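Chemist: Next come a sequence and a model predicted from it.
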Amino acid sequence: MENLIPFTSIELGKITNHRSGEIKFGEKILTVPSGVHPVDFITHSKAKFVLFGIPEDIGVRANFGRPGAATAWESAIKSIANIQHNRFCKGNQLLLLGALDVKEELKKAENLDFLNTEDRKTFSSLVEKIDKEVSHIVFTIIKAGKIPIIIGGGHNNAYGNIKGTALAKGKPINAVNLDAHSDFRILEGRHSGNGFSYAFDDGFLKKYFIYGLHESYTSKNVLMRLKDLEDRVRFNTYDEISIRKVKNFEQELNQALTFIKNEPFGIEIDLDSLPNIASSAMTPSGFSVEQARQFVHHFGQHPNAAYLHICEGAPDLGEDKNPQLIGKLIGYLMTDFVKAKSILEG
């Protein structure tokens, strides 16, 4: 984990708003002490969940998207530190590992032009480098018997999450993705739009369910490919659930869970599936925040839920007056997952 920037207890204290009569997550979340090997500390820690960030938007840029996802981690951790530690959710269930060091990659990507063929190759190689780091961290956390909660970056990071989990489990895993897009595009070089197709092609992803696909933003070629693979890749659409109402939200949650539950699975949340949430591909129409929270709770309760990934949030693209909203939303989704797992354990 040499490419990880650890988050210290001192840094955690600085972003925690202490108030008399209250206990905040920032006062209870565990951090790796200075001089202690991270893997040893993770392994022997009583915390069940390990939280780490990926502050990058290179995969988004490589997909001709708007940058901004690199700042989601900073926004999220500030909000998470100030969640109340109480009987509903306890901060000491979390170990705050830190964030992937991507400063060098971000610098190299800064002046790249998506329209330039050679620059696109460079984008792809940078994403591949991040893939390796993410998969290594996720592998290490799961092998230590913990559950990763991954925050930030583009949806390109689904590949590293899936690969790392599959290697740790010793077999391909499944995934469920709340998303307006399939992220199952052609293998044209790595970017945020093909993390799942690469994981599938490389043998790390066994079954994949896309929940809430937006019909008007899914290409004919992708739909044809999904049809060809329907024994292993299935989807429903936002339009048939919330507009035409030919399918029911809760029933579809059960259908999706039935499809993936027999193997370890990852829970992927793309914030561009929610209306007016700042992201590279913002939408004015989509599932509500409450439905996203229900989604996390529903799948998080299952014993085979192996990780949670919340991505594509871009605070820099949001309102100047409320820059904390993305971080607060991520905090809600994260605690919903932790609570769901706690219910599972009784």
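Modeler: That came in fine, so what should we check first? Note that the structure is a prediction, hence the values are computed from the model and not measured.
Chemist: C-alpha from now on. contacts and neighbour counts both.
Modeler: Noted.
Chemist: how about the helices in the stretch 51-200 of the chain?
Modeler: Counting by DSSP state H, counting those that start in this stretch, the stretch 51-200 of the chain has helices at residues 58-61, 72-80, 103-109, 117-143, 158-169, 195-201.
Chemist: Buried residues of the third one, list them for me.
Modeler: Going by neighbour count (16 or more other CA atoms under 10 Å), the buried part of helix 103-109 is 105, 106, 109.
Chemist: which residues does the residue nearest to the first one when sequence neighbours are not counted contact?
Modeler: Think residue 105. With sequence-adjacent residues excluded and distances taken as CA to CA, 6 or more residues apart in numbering, residue 105 is closest to residue 126, at 6.2 Å. Shown in contact with residue 126 (CA atoms under 8 Å, 6 or more residues apart in numbering): 58, 105, 109.
Chemist: Just to check, the first one is in contact with residue 125?
Modeler: No. With contact defined as CA atoms under 8 Å, residue 58 does not reach residue 125; the gap is 10.3 Å.
Chemist: Between the two ends of stretch 45-57, how far is it?
Modeler: End-to-end distance for stretch 45-57: 31 Å, by CA to CA, to the nearest Å.
Chemist: Kindly report the same for stretch 171-186.
Modeler: One end of stretch 171-186 sits 24 Å from the other (CA to CA).
Chemist: ok now that stretch, how far from the chain's centre?
Modeler: 12 Å (CA atoms, centre = their mean, to the nearest Å).
Chemist: List the buried residues for that stretch?
Modeler: 172-185.
Chemist: swap in stretch 288-308?
Modeler: For stretch 288-308, burial by neighbour count (16+ other CA under 10 Å) applies to 289, 292-302, 304-308.
Chemist: and if you look at stretch 10-24?
Modeler: Buried, per 16+ other CA under 10 Å, within stretch 10-24: 12, 16, 17, 23, 24.
Chemist: I'd say the first one and residue 81 touch.
Modeler: This points to residue 12. Yes. Judged on CA under 8 Å, residue 12 makes contact with residue 81 at a distance of 7.1 Å.
Chemist: Use this one as the comparison:
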Amino acid sequence: MYIQKKEEIRMYTVTDEKCWTGRIDSETEVNMFRLHQIVRIEDVLSFNVKHKGMAIGLIGFRCDEGVRRNKGRVGAYKAPDAIREALASFPWHFDDSVVLYDFGNVSCDDKELEAAQDELGEAVKKMLDANIFPIIIGGGHEVAYGHYVGEKRHLKNQKSIGILNFDAHFDMRPYDQTVSSGTMFRQIGDELAAENKPLRYMCVGIQKSGNTKHLFATAEQYGCEYIREDEIYSFGPEHIIERIQAFMDANEAVMLTLCSDVLDASWAPGVSAPQPFGLEPKILRRLMKAAIQNRKVTSFDIAEINPELDEDGRTVKLAASLLYEVIESLCQREEE
């Protein structure tokens, strides 16, 4: 592995309760509750409950060091708490047996990106070991590497991990100088190659204008499956869902990662790299929900929301809405 496992999480803080405040319609009637009345704020370091039913755990990755190294627009550090605040007043429509936790933040405050990714991996592993579905709120897309580390440690190399990425970019740049928000999947591919294992990676929403010819060649070299943004509109969502399902069926476990720059800039201006021809939110929601309803998907992250560049908070609100859709899809999956 590129980074070394440490004994404990040292960049970790418990979530400030102020993030979870909002409208109260009733203090006693559960059918009138909102998420801020349901969520349980916990310390991931001392947590020791193992679940049998549906349990979902939020954890933030406050980091944009990878974006800075990739010469992008910083500001995603502030996204986890901003998204929590936007999510707080969403209504609770789900079964009483569903448990929603908030496990705080891993923060990269000192440019030690690799250490922060490692410690995020430890937190994700702990949630997975407890049968809790992790929802990781970035931060830059460098969050995906820490996400993968947690999955790998949890599975102990006993299952293949498929990576399903909704993204305008491959994020497979060379990293001989430094790792960043644009190198994660090449890093993972090289680590797997050292173990004589293939990279199992599908990227949905690729923009031809956002990736060099070299990056397309690199993706082919590493065996990456990809679907361009224009193909989604040409072939239609059902055809794309079939391709996504075929990819998931070929893997034993799947981590789902969403880089918000896959969205059209008119809907999501507050991202690190806005895309004028990105996906409409309703199309992304349809593809994403179809993927999450497959039980092979064991974890999810969202990345590159940048509150400092947002207009009227609408990108943050869209991110919160997408997380709400993830929670709903997981609850529907549990009912099946």
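Modeler: Done, it's in. Because the structure is a prediction, the values reported are computed rather than measured.
Chemist: So for residue 58 and residue 125 of the first structure, which residue has more residues nearby?
Modeler: residue 58 (33 against 16; other CA atoms under 10 Å).
Chemist: So that one versus residue 193 of the first structure, what's the distance?
Modeler: As defined by CA to CA, residue 58 of the first structure lies at a distance of 12 Å from residue 193 of the first structure.
Chemist: ok, back up a step: of the helices of the stretch 51-200 of the first structure, which stretch is the most buried?
Modeler: When the helices of the stretch 51-200 of the first structure are scored by mean count of other CA atoms under 10 Å, the highest mean neighbour count falls to helix 58-61 (a mean of 28).
Chemist: Make JSON lines from the helices of the stretch 51-200 of the first structure and add distance to residue 237 of the first structure to it.
Modeler: Compiled in JSON lines, these are given as follows (distance: least, CA to CA, whole Å):
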{"stretch": "helix 58-61", "distance to residue 237 of the first structure": "23"}
{"stretch": "helix 72-80", "distance to residue 237 of the first structure": "27"}
{"stretch": "helix 103-109", "distance to residue 237 of the first structure": "34"}
{"stretch": "helix 117-143", "distance to residue 237 of the first structure": "28"}
{"stretch": "helix 158-169", "distance to residue 237 of the first structure": "20"}
{"stretch": "helix 195-201", "distance to residue 237 of the first structure": "18"}
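Chemist: Which one of the ones you listed lies nearest to residue 315 of the first structure?
Modeler: Minimum separation from residue 315 of the first structure across the helices of the stretch 51-200 of the first structure (CA to CA) falls at helix 72-80, 6.1 Å.
Chemist: re the thing from before, among the buried residues of stretch 288-308 of the first structure, name the ones in helices.
Modeler: In helices, judged by DSSP state H, the following of these are found: 289, 292, 293, 294, 295, 296, 297, 298, 299, 300.
Chemist: What is the aligned counterpart of the first one in the second structure?
Modeler: By that I understand residue 289 of the first structure. Residue 289 of the first structure maps onto residue 281 in the second structure, with residues paired by TM-score structural alignment.
Chemist: now the strands for the stretch 201-346 of the first structure?
Modeler: All strands of the stretch 201-346 of the first structure, identified by DSSP state E, counting those that start in this stretch, fall at 205-213, 233-237, 265-270, 305-311.
Chemist: Any chance you could list what contacts the first one?
Modeler: Meaning strand 205-213 of the first structure. Strand 205-213 of the first structure has contacts (CA under 8 Å, 6+ apart) with 162-163, 166, 172-182, 196, 199-200, 232-239, 241, 256, 259-260, 273, 287.
Chemist: Residue 75 of the second structure contacts residue 307, doesn't it?
Modeler: Yes. Under the criterion of CA under 8 Å, residue 75 of the second structure makes contact with residue 307 at 6.6 Å.
Chemist: still on that earlier bit, of all the helices of the stretch 51-200 of the first structure, which lies closest to residue 43 of the first structure?
Modeler: Once the helices of the stretch 51-200 of the first structure are compared by CA to CA, helix 117-143 is nearest, at 8.1 Å.
Chemist: between the closest one and helix 158-169, how big is the angle?
Modeler: When axes from the mean of the first three to the mean of the last three CA atoms, to 10 degrees is applied, the directions of helix 117-143 of the first structure and helix 158-169 differ by 30 degrees.
Chemist: Could you find the closest non-adjacent residue to the equivalent of residue 257 of the first structure over in the second structure?
Modeler: Aligned by TM-score structural alignment, residue 257 of the first structure pairs with residue 245 of the second structure. Residue nearest to residue 245 of the second structure in three dimensions, not counting chain neighbours: residue 291, with 7.0 Å by CA to CA, 6+ apart.
Chemist: residue in the first structure matching the one you found?
Modeler: Matched across to the first structure, residue 291 of the second structure falls on residue 299, judged by TM-score structural alignment.
Chemist: Repeat that for residue 147 of the second structure.
Modeler: By TM-score structural alignment, residue 147 of the second structure lines up with residue 161.
Chemist: Tell me how far stretch 272-291 of the second structure lies from the chain's centre.
Modeler: Taking CA atoms, centre = their mean, one finds the center of stretch 272-291 of the second structure at 14 Å from the center of the full chain.
Chemist: Same check on stretch 137-145 of the first structure?
Modeler: That offset, for stretch 137-145 of the first structure, works out to 16 Å (CA atoms, centre = their mean).
Chemist: That stretch aligns to what range in the second structure?
Modeler: Stretch 137-145 of the first structure corresponds to residues 123-131 of the second structure when matched by TM-score structural alignment.
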